[in-house]
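>>> 3D, please:
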Amino acid sequence: MVLTTSLAGRVRNTSLPKSHALLPLLEAVVNSIQAIDARPGDEVEPSRISVRVHRDAQAEFDFGPAGPGRAPMKPIVGFTVEDNGVGFTPENMTSFETLDSDYKSGIGCRGVGRLLWLKAFDRVSIRSAYRDKDGKLQGRQFKFSIEREVEHDGDPDGLIRTGAVVSLDGFRKAFQQTAPKGVDAIAREVFEHCIWYFLRPGGAPEMTVADDDESVSLTDLMDEFV
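Next comes the predicted model:
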């Protein structure tokens, strides 16, 4: 007898407190760091991770808690995390499609990050490039949602290097309302979650968090911390 698993059921039973509304984003950033760590030793391109905050251009300004000098901001509707790591290789893709995969258990991964994505966001879109066993650049793109699970979306074009772009779209209102609003606050939460990577030998990739009006370098936050 073959046991089947319900993605909707797994997401429903996955805990994500409202006070940890950015945890799905933080999981995506850690995935990017691990993808960069897996790059070949002869890779010369500097490692980079870019987090983009997307706001609802049509919505009313979110004033949030009253405070002196606080500028109103549009509500956050999603995030994009882009890296130049190894990309969604066949092994990474198989692991992604396997709930409770232990593929990266050796580096502390529990395999619940993508469940947290669907807990807080309506859908996820991924575009990636990787090198096959012959060293040729290959690409894949797919969508991920509770309703349609993993939905492959053809082959991406215009690929020039390995890496991945993960788009978390449709930030659910219950989490949107409790998440930090400003770029600086979001950047600091990412930094605090990833501080071990900054303190380890070799440090962390160059990381930025930005929206249309502001950009924060986590390297600068590390300098402040030190």
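>>> going forward, measure contacts and count neighbours with C-alpha atoms only.
Noted.
>>> residues near residue 80, how many?
21 (other C-alpha atoms under 10 Å).
>>> which stretches in the chain count as helices?
7-12, 23-37, 90-96, 113-120, 173-176, 183-193, 195-199, 218-225 (DSSP state H).
>>> I'd like the structure of this one too, to check against the first:
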Amino acid sequence: MTTNKDEMNFTPTSNIANKVRNTRLPKTKPLLPLFELISNSIHSIEEAIDKNILKPNEGKIVVNCIRNGSPETLEQLVDIDIYPIHSFVVTDNGIGLDEDNLKAFIEADTDHKIDIGGKGVGRFVCLKAFKELNITSFYKENSQTKSIKF
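Next up, the predicted model:
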């Protein structure tokens, strides 16, 4: 049987589940996924400053550690640092997932931020570490604030 190569689709594809499975997350670097999230926030703020959306020193990153247990229980603890962290919420006021950044986000191994040291694999490190990754992003398009959530 022969195949007509003119009819074949040669567009590269990527198996994301396999990519995540093959991503290394050393046990000696348990906070690497959090570092990746904060690094993305820093890049987003720098891009907002470069595009005059933010002024220098207006960038803001907030990291909330969500711990197991009710707020009442956590308030009563003498040493909260020994209580397990359930998840992280990282919030910034950077440029967000505008059209260019969203295209780069959905491209495996993107070179979108190669000039500033990005390797295009940070989100896979996060997917490897966390059971769930929820993203809400606000961005400007034609002077209107828009959002995307997934």
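>>> before we move on, the earlier item: highest mean neighbour count out of the helices of the first structure?
helix 113-120 (a mean of 23; mean count of other C-alpha atoms under 10 Å).
>>> the helices of the first structure: which one's closest to residue 80 of the first structure?
Residue 80 of the first structure sits nearest to helix 23-37 of all the helices of the first structure, at 8.8 Å, using C-alpha to C-alpha.
>>> report the mean deviation for the closest one after fitting onto the second structure.
Mean deviation of helix 23-37 of the first structure relative to the second structure after superposition (mean C-alpha distance after the TM-score superposition for the first structure): 0.4 Å.
>>> what stretch of the second structure does that helix fall on?
Per TM-score structural alignment, the counterpart of helix 23-37 of the first structure in the second structure is residues 32-46.
>>> how far does the matching stretch sit from the chain's center?
Stretch 32-46 of the second structure sits 7 Å away from the centroid of its parent chain (C-alpha atoms, centre = their mean, to the nearest Å).
>>> hmm, who's touching that stretch?
Residues outside stretch 32-46 of the second structure that contact it (C-alpha atoms under 8 Å, 6 or more residues apart in numbering): 25, 54, 59-61, 88, 90-96, 122-123, 125-126, 129.
>>> tell me who's in contact with residue 171 of the first structure.
With contacts defined as C-alpha under 8 Å, 6+ apart, the neighbours of residue 171 of the first structure are 76, 77, 78, 120, 121, 122.
>>> inside strands: which ones of those residues?
Judged by DSSP state E, those include 76, 77, 78, 121, 122 as members of strands.
>>> what residue of the second structure matches up with the fourth one?
Going back to what we said before, that points to residue 121 of the first structure. In the second structure, the residue matched to residue 121 of the first structure (TM-score structural alignment) is residue 130.
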